[in-house]
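Enquirer: One predicted model, sequence on top.
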Amino acid sequence: MVANGPQSHVCRLSDAAIIGADPWLRTRLDHPEDVAVADDGTLYAGGENGQLYRIQPETNVVDEIGNTGGFVLGVTIGPDGALYACDFQQHAVFRLPIDSDGVAGDLEVVVAGDSDTAPRHPNYCVFDSAGRLYISDSGERSEMANADGCIYVVEPDGTGRILTEEPSAFPNGLALSPDESRLYVAETGLHEVSAVELVDGTTEAVTHVTDGFGMVDGLGFDWKDRLYAASIGDNAVYRLADPRVPTADQEIECIIKDPDGLIIGNPTNISFGGPTGHTLYIANLGLWHLTAVDLSGE
C-alpha cells in the first residue's frame, strides 16, 4: 500500500498530545524542526531564530538554554551527553555541553562550512557507536529535485570529509539502522528514502528503499527496528515494518495523519522516548509545539 493510497490509521488524532505549548501560546516553541530525547526523558528542540530549547514533557516547562544565532534544524544528543544542533544559516553544527544537573555550558562549533564548502546546508546529524557524526548537507535549497547535497561525516578525531555525494536531491533526515550497517536518508527533493551501505565509516553502495512516504522529511527507528517517516507534505507519519524488504511486498502503514494540520502540521523529524521508549515525539515545523503519541500498544 502506497502512502497516498486509501489507509486506516494506527492512531487517532485524539490519541495525540501537544507538548511545549499551552492553549494560549504563552508557552510555545518557535517552529521546531526536530526533537531529541535524553536518557532521563528530557526533550530538546530548536527554533527558527537559533533557539535551543529544553522541554519537560510531563510539566510542559520550556527553557531556552542556548542560541546559535541562525536557524536550527536537526538536533541530537551525543554520546557525551551534549546537544548537537545543525544550523543551516550558519553553515555549521554546534555543540552545547550539558552537565549532570542539566546546566548548559558555552556553545562550540563542531564543524563549519560556507556557501561553497561542505557542509553548506547542515540539516540533520546522527552518531554511530564509534563516535562518528553523520550530517546531511542538503545543498541548494531553491530547486530540491536537482539539489547538489551530500552526506558529510566528522570522525572522532574531529576531521571531516564528504562521505558520499549520493543521494543528492536535498538529503534531509537520517536514521542509522540498529546494526549500523545502513544509513537511511530522506531525499526530500525526490520524495524518496535511500540507504547508504556502510563499512567502518565508508560507503559501499547506495540503494533505493521507497518512494511511498510522500514528501518525506525525517526518519527514525522504533524498539522493534521498524522504520518511521515524517511526511511534511501529508501531515502524517508512516511506518515500514522492514526497510530491507521491497515495499511492493509489504504494507506501508499510516500511523497518524492530520488533514487540518492543527495537531500535526508540517512534521519534519521524529524521536522515541517516554518511560518505556514507546512514545513517538513529532516535531512540527509549521506549528508552535511538539506532538506526542503513545504507541505502547504496538
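Expert: Yes, it's here.
Enquirer: only C-alpha atoms for contact and neighbour calcs from this point on.
Expert: Noted.
Enquirer: quick one: the nearest residue to residue 140 once chain neighbours are set aside from residue 253, how far?
Expert: Distance criterion C-alpha to C-alpha, 6 or more residues apart in numbering; nearest residue to residue 140, sequence neighbours excluded, is residue 147 at 5.0 Å. For residue 147, the distance to residue 253 equals 29 Å [C-alpha to C-alpha, to the nearest Å].
Enquirer: go on, residue 56?
Expert: Taking C-alpha to C-alpha, one finds residue 56 at 30 Å from residue 253.
Enquirer: Give me the more crowded residue out of these two.
Expert: residue 253 (21 against 16; other C-alpha atoms under 10 Å).
Enquirer: Tell me how far stretch 150-163 lies from the chain's centre.
Expert: Mean-position distance between stretch 150-163 and its chain equals 19 Å (C-alpha atoms, centre = their mean, to the nearest Å).
Enquirer: can you tell me the distance between the two ends of that stretch?
Expert: End residues of stretch 150-163 are separated by 8 Å (C-alpha to C-alpha).
Enquirer: buried sites along it?
Expert: Across stretch 150-163, burial judged by 16 or more other C-alpha atoms under 10 Å covers 150, 151, 152, 153, 154, 160, 162, 163.
Enquirer: putting a second one here so we can go through both:
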Amino acid sequence: MTLRNRTLAPRAPARLAPLLAAGLLVCGLAGAAEPPTVTGLKTPESVLLTSDGRLVVSEIAGFGQDGDGRLSLVQPDGSLQTLVEQGLNDPKGLAERNGIVYVADRNRILKVDREGVMISFVPADAFPTPPKFLNDLVFDAEGMLYVSDSGELLSGGGGGAIYRITPEGEVSLLINEAQNPAIRNPNGLLFDRANPRHLLVLDFGTGELLRLDLSQGAQLSKLASGFGGGDGLAQDKQGLLILSDWKNGKVFKLDLKRAGAQPVVYPQAFQASADLTLSADGKTILVPDMKAGSLVYLPK
C-alpha cells in the first residue's frame, strides 16, 4: 500500500531544535508552557517506535465501527502519513519484530509490513476462548508474543486474560481472571529490564501494577496500585517505569529499583492518556491522548 501524505504540520521554532535533533516531530504547538503536540489523529490508542526508526500510531477512529481504524506514521518533517488507510477494527496495542508491525485489533492480531501490506496472524477462532477486547502486545527475547485481553472493560465487568503466542501463531492461555481475580482487565504489558522473565501487567479495572514471574509458572504478585484506569507501560534503560492512567488523564513514573518507592505523577494533564512509549534517546515520553486526538511529547 502506498504511503499517503495526510496532514502537513507547521515547522518547529528554533527553540525546539534539540527535540528535533533527537528525532522528535513537533507540531500543533499550543504555547510555550505546553509540551510539543501532534494533532489531527483519530482516537489514537498506541504509539510504537520501531527498531528502524519509524513512529507508528494506531487510530481507532469510531469505537465498535468495523473497518475505519488505521495506522499512521509520524514523520520527522512535521507530517502524518497513512501506513494502513482502512480495514482495521479498533486497533490498539502495537509491537514490532524484524520490521513487521503486529496489531491487536479487537479480537484478532494482524501483521503489517513496511509497505503497509496487512495480513492475518492470529484470527479470533485461534484463541482457546473467544477474545473480547485484545489490547496490548509485547515480545519476549525468544520471539514469543504476549497479548492482553481486557475482557468486559467497556461495560465495567472483568473476564480478562493474557495469552502467549508462538511465532507460528499458536495461542495458549497464560493466565486469566478465573485463575487469579487480580487479572480483571489487564491492559499494559512489558518485560522488566531487570529480569526478562518478569512480565509487568498494568490492570485497567483495578489500577494495579502486577508482576508475572514466568520462571515460576506465572506466579503473580502486586507491585503498586493507584493507577486508576491503568493503560500503557514503558521503561527506560535505567529501569525507571512510566505508566499511564487513561481514566484520570495522568502519567506516572515509578522507580522499581528503590525499595518502598511510590509513584510520582507528572503535572501535565491529559483527556485520556493511552499506550505510551519513550523516544529513542529515552528523554521524552510519547503519550497518545485518545480523546484529544493528539500525541504529546512529554519531557521525562
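Expert: Arrived safely, thanks for sending. No experiment lies behind these values; they were computed from the predicted model shown.
Enquirer: quick one: TM-score?
Expert: Scored by TM-score structural alignment, normalised by the length of structure 1, the superposition of the two chains gives a TM-score of 0.79; 256 aligned residues with a C-alpha RMSD of 2.3 Å.
Enquirer: Translate the residue nearest to residue 140 of structure 1 into the numbering of structure 2.
Expert: Under the alignment (TM-score structural alignment), residue 147 of structure 1 pairs with residue 158 in structure 2.
Enquirer: what's near enough to touch the residue lying closest to residue 68 of structure 1 once chain neighbours are set aside?
Expert: Closest residue in space to residue 68 of structure 1, ignoring its immediate chain neighbours: residue 50 at 4.7 Å, by C-alpha to C-alpha, 6+ apart. Each residue near residue 50 of structure 1 by C-alpha atoms under 8 Å, 6 or more residues apart in numbering is listed here: 67, 68, 69, 70, 71, 72, 87.
Enquirer: swap in residue 282 of structure 2?
Expert: 236, 237, 300.
Enquirer: any idea how far the closest residue to the last one other than its chain neighbours lies from residue 297 of structure 2?
Expert: Same thing as residue 300 of structure 2. Spatial nearest neighbour of residue 300 of structure 2, chain neighbours left out: residue 284 (5.0 Å); criterion: C-alpha to C-alpha, 6+ apart. Going from residue 284 of structure 2 to residue 297 of structure 2 by C-alpha to C-alpha gives 6 Å.
Enquirer: Settle it for me: which of those two has more neighbours?
Expert: Higher neighbour count among residue 284 of structure 2 and residue 297: residue 297, with 23 against 18, using other C-alpha under 10 Å.
Enquirer: so what's the residue nearest to residue 140 of structure 1 up against?
Expert: 138, 139, 140, 141, 168, 169, 170, 189.
Enquirer: residue ranges for the strands of the stretch 1-150 of structure 2, please.
Expert: 4-8, 37-38, 44-49, 55-59, 69-74, 79-88, 91-97, 100-105, 108-112, 118-122, 134-139, 145-149 (DSSP state E, counting those that start in this stretch).
Enquirer: Now which residue in structure 1 aligns to the residue nearest to residue 300 of structure 2?
Expert: Looks like residue 284 of structure 2 aligns to residue 279 there (TM-score structural alignment).
Enquirer: How about residue 79 of structure 2?
Expert: Under TM-score structural alignment, residue 79 of structure 2 pairs with residue 61 in structure 1.
Enquirer: How about residue 170 of structure 2?
Expert: By TM-score structural alignment, residue 170 of structure 2 lines up with residue 159.
Enquirer: how about that match, what does it touch?
Expert: Neighbours of residue 159 of structure 1 in contact, by C-alpha under 8 Å, 6+ apart: none.
Enquirer: now it: how far from residue 150 of structure 1?
Expert: 17 Å.
Enquirer: so the match of residue 147 of structure 1 is in which element?
Expert: Residue 158 of structure 2 is part of no helix or strand when elements are defined by DSSP states H and E.
Enquirer: Quick check: it vs residue 133 of structure 2, distance?
Expert: For residue 158 of structure 2 relative to residue 133 of structure 2 (C-alpha to C-alpha), the value is 11 Å.
Enquirer: what touches both of the two?
Expert: Common neighbours of residue 158 of structure 2 and residue 133 (C-alpha under 8 Å, 6+ apart) are 150, 151, 152.
Enquirer: Who wins on neighbours among those?
Expert: Counting by other C-alpha under 10 Å, top hit in those: residue 150 with 29 neighbours.
Enquirer: what do we get in structure 1 for that residue?
Expert: By TM-score structural alignment, residue 150 of structure 2 lines up with residue 138.
Enquirer: Could you verify my assumption that that match touches residue 169?
Expert: Yes - contact criterion C-alpha atoms under 8 Å: residue 138 of structure 1 and residue 169 qualify, at 7.5 Å.
Enquirer: Residue 74 of structure 2 and residue 53 touch, don't they?
Expert: No - counting by C-alpha under 8 Å, residue 74 of structure 2 does not reach residue 53; the two are 10.4 Å apart.
Enquirer: and the two? which has more neighbours close in?
Expert: Using other C-alpha under 10 Å, the more surrounded residue of residue 74 of structure 2 and residue 53 is residue 74, with 23 against 11.
Enquirer: That one: what's it in contact with?
Expert: 25, 54, 55, 56, 57, 80, 81.
Enquirer: Quick one: end-to-end length of stretch 119-129 of structure 1, please.
Expert: OK, stretch 119-129 of structure 1 end separation, C-alpha to C-alpha: 22 Å.
Enquirer: What residues sit buried inside that stretch?
Expert: For stretch 119-129 of structure 1, by 16+ other C-alpha under 10 Å, it's 119, 120, 121, 122, 123, 124, 125, 126, 127, 128.
Enquirer: Please apply the same query to stretch 214-230 of structure 1.
Expert: Buried, per 16+ other C-alpha under 10 Å, within stretch 214-230 of structure 1: 214-222, 227-230.
Enquirer: ends of it, how far apart?
Expert: Start-to-end, stretch 214-230 of structure 1 (C-alpha to C-alpha) is 9 Å.
Enquirer: Check the offset of it from the chain's centre.
Expert: 9 Å.
Enquirer: Show where it falls in structure 2, residue numbers please.
Expert: The aligned range for stretch 214-230 of structure 1 is 228-244, by TM-score structural alignment.
Enquirer: So for structure 1, which residue is the most central one in space?
Expert: Relative to the mean C-alpha position of structure 1, the nearest C-alpha, by C-alpha atoms, centre = their mean, is the one of residue 269, at 3.6 Å.
Enquirer: measure that one to residue 211 of structure 1 for me?
Expert: 17 Å.
Enquirer: what's the answer for residue 196 of structure 1, then?
Expert: For residue 196 of structure 1 relative to residue 211 of structure 1 (C-alpha to C-alpha), the value is 16 Å.
Enquirer: Neighbour count for these two, which is higher?
Expert: residue 196 (23 against 18).
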